[in-house]
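Undergrad: I'll drop the sequence and a predicted model, then ask my questions.
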Amino acid sequence: MNEFTDEWAEAIRDYLVAQRAAGAPSTTCNTRRQHLEHLARRVSAGPWSLSGEALVAYCGAQEWKPETRRSRRTTFRSFWSWAYATGLCEVNTALALPKVKPGQARPRPTPERVYEHALARSDERLRLILRLAHDAGLRRSEIAQVHSDDLFEDLTGWSLRVHGKGSKERDVPLTPRLALELRSLPYGWAFPGDDGGHLSPRWVGKLATNVLPDHWTLHTLRHSFGTRIYAHSDLAVAQAALGHASPATTRIYVVVPDERIRGAVLAAAG
């Protein structure tokens, strides 16, 4: 692995300026920067001389899961489309990349015993992080950005305005315990840090990984939330609570209870 050149550094910097000017959230910009820097360190050509064949060879050499591969392809398509449109390159290099089929992802909700064990190993701040994923279904980037200004009360209780992916917002009802914990914090960010005043999403995820065993993560706690919501309602409610644009995405998050399947089979059989 090599240090990337000044040409790559300038190209990535200018691309991210254009992304921010277009309203891309900081989480998207950070992800795309990481994708491009990973590429820049592993190819010998500059961004405007890299061939489509070399880009395909780089992607083909990586041991990525399908969703990771799809995400990298999206970044590269965006980067070279911007460069082609602005006249920085004569060919859109990323057009050489083949389409990537979605992976057959399966829900992986964290067992309650694992969650309870993680809570027991956590301090007060980390327990709140875990509860925001388990009880409210927040992503790590959303947890990082929780602010007291986003708490509000309506006729049925307290809710949190969540700043989700793609600058989309959703209102998530809070359990009484979670609402009380958030309301008890000082004014400002729930988790102060150096990333615009709050902790970075990466650090939030790392903190949780330190107390969650095996391969359980904040994301699998989010799967748990979606599965419990679906068990007590339907797919549309789970989709809204999780902040998904498509019900197909929500199906990746929720486990259909066996008793529901059995009940449907018996009912269909008369």
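TA: It's in.

Undergrad: okay, CA-based contacts and neighbour counts for the rest of this
TA: Will do.

Undergrad: Just name whatever secondary elements the strand ranked longest in the chain is in contact with.
TA: As assigned by DSSP state E, the longest strand anywhere in the chain is strand 157-163. Strand 157-163 is packed against strand 151-154, strand 169-173, helix 176-183, with contacts defined by 3 or more CA pairs under 8 Å, 6 or more residues apart in numbering; DSSP states H and E.

Undergrad: alright, now check it against this:
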Amino acid sequence: MRMPKLSCHKATGQARVRLNGRDFYCGTFGSAQADLRYLELLRQYRAGELPAAPPAKSAKIPAGESTTPDLTKGSPRTVELLAARYVTDHARVHYRHPDGRPTTEQEGLKRALAWLTRCPEGKLPPDQFGPRALKSIRAAMVESGRLSRKTVNQHIGRIRRMFRWAASEELVKVEVFSALATVQGLQRGRTVAPDHPPRTPVAWEDVEKTLPYLPAPMRALVLVQWHCGARGGELLIMRPCDIDRTSEIWEYTPPTHKGAWRGKGRLILLGREAQAILLPLLAVKAPTEHVFSPRDSRERSGVGDVYDNNAYSKWVRQAAKQAGAKHWSPHMLRHAYGTRVRAVAGIEQARVLLGHASCVTSEIYARADVESVRGIVQQLG
């Protein structure tokens, strides 16, 4: 059964959820108190104990008054309330890019912790949540038939990290996390949870078939990714001011990237083919405007001035289906580029161009690596 989601009541600024045809107001939208009240309402809804809906209240609550318990005081009574506190106090702050945008881990965390609401083990007091409870939730994930073995292991790892954080905040005993750490991940071939086949490079024929069915900005995005092998997320945030065009091979430094939090640098080399695609786009863009923007297309499929990874992947999947091409995703463009580089120059050069350098490599050696592959970029175009 799908649970109704919280929405923001614009007139009052309160979080609102509709249950049994009635609106319930949970407090200021985005606050920890609202999340706590929401989870309590869901519990009562499932148990058939839903109270009468209170009238909407002003978002301005007088000093000293509160419509919900203070989530910052004491330890949460249940595991699902602990999850709400973990999200509001830690995840929303920790899993963010330097520019403030949430990372994809926030979405993965939301999906993992949702299982604590669906399963009865989520009603347990945190100190009573042990390995058997965690395995029971894992079994429910597997039995759903919708998750791969890798995804199940990732979700269980996220729940364990929540308890590690709770132990560090003295919300649960350290022994609780230590016990959960003994639960091993599902192993290949020893579970009914399926394994996805390994990703393979997309063939140019399928890319070529798909291009006419994509909006103009995404056609350019696909072609640039094909010719440089960057991650989709790195290209989606590209701005003219991030590209050094002073040499024959352009150098693009993404404002943020996957390894930034580890202190790693990222430099993407753009050869003549990628440059030819980018030149007309750069000519009409201000230095800080995004190169690939939904505003440049009739099909508005992004938020504001920039596409996100989900919109990019969705457009590619739909366009490939319309074109009668084989199913492919943007990340397969990166695989295709790596395969071409490896065929021409070997695996070490592919590692450098794809940004797989070790995080302990010094800046001097990293620069030497980049210089060593410039010829490969010229050869591939």
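TA: Arrived safely. Here the structure is a predicted model, which means the values were calculated and not measured.

Undergrad: re earlier: which of the helices and strands packed on strand 157-163 of structure 1 sits most buried?
TA: Neighbour counts (mean count of other CA atoms under 10 Å) averaged over each of those peak at strand 169-173, with a mean of 17.

Undergrad: Make TSV out of the helices and strands packed on strand 157-163 of structure 1 and add distance to Asn2 of structure 1.
TA: Putting those into TSV (distance: least, CA to CA, whole Å) gives the following:
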stretch	distance to Asn2 of structure 1
strand 151-154	46
strand 169-173	39
helix 176-183	45
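
Undergrad: how many neighbours does the counterpart of Gln318 of structure 2 in structure 1 have?
TA: Under the alignment (TM-score structural alignment), Gln318 of structure 2 pairs with Asn210 of structure 1. By other CA atoms under 10 Å, 12 other residues sit near Asn210 of structure 1.

Undergrad: any idea how far Asn210 of structure 1 is from Val204 of structure 1?
TA: From Asn210 of structure 1 over to Val204 of structure 1 the distance is 10 Å, taken as CA to CA, to the nearest Å.

Undergrad: Likewise for Arg41 of structure 1?
TA: 27 Å.

Undergrad: same deal with Ala40 of structure 1?
TA: Taking CA to CA, one finds Ala40 of structure 1 at 27 Å from Val204 of structure 1.

Undergrad: which non-adjacent residue is nearest the equivalent of Ser148 of structure 2 over in structure 1?
TA: Alignment note (TM-score structural alignment): Ser148 of structure 2 maps to Lys65 of structure 1. Spatially, and ignoring its direct neighbours in sequence, Lys65 of structure 1 is nearest to Gly103 (7.6 Å; CA to CA, 6 or more residues apart in numbering).

Undergrad: Doesn't that neighbour lie inside a strand?
TA: No. Gly103 of structure 1 is assigned coil when assessed by DSSP: H, G, I helix; E, B strand; the rest coil, not a strand.

Undergrad: Could you report the neighbour count for it?
TA: 12.

Undergrad: Am I right that it is in contact with Trp64?
TA: No. Using CA atoms under 8 Å, Gly103 of structure 1 makes no contact with Trp64, being 11.0 Å away.

Undergrad: List the contacts of Glu251 of structure 2.
TA: Contact analysis of Glu251 of structure 2 by CA atoms under 8 Å, 6 or more residues apart in numbering lists 243-245, 267-270.

Undergrad: How much space separates it from Val377 of structure 2?
TA: Glu251 of structure 2 sits 11 Å away from Val377 of structure 2, going by CA to CA.

Undergrad: so what sits against both of the two?
TA: With CA under 8 Å, 6+ apart, Glu251 of structure 2 and Val377 have common neighbours 269-270.
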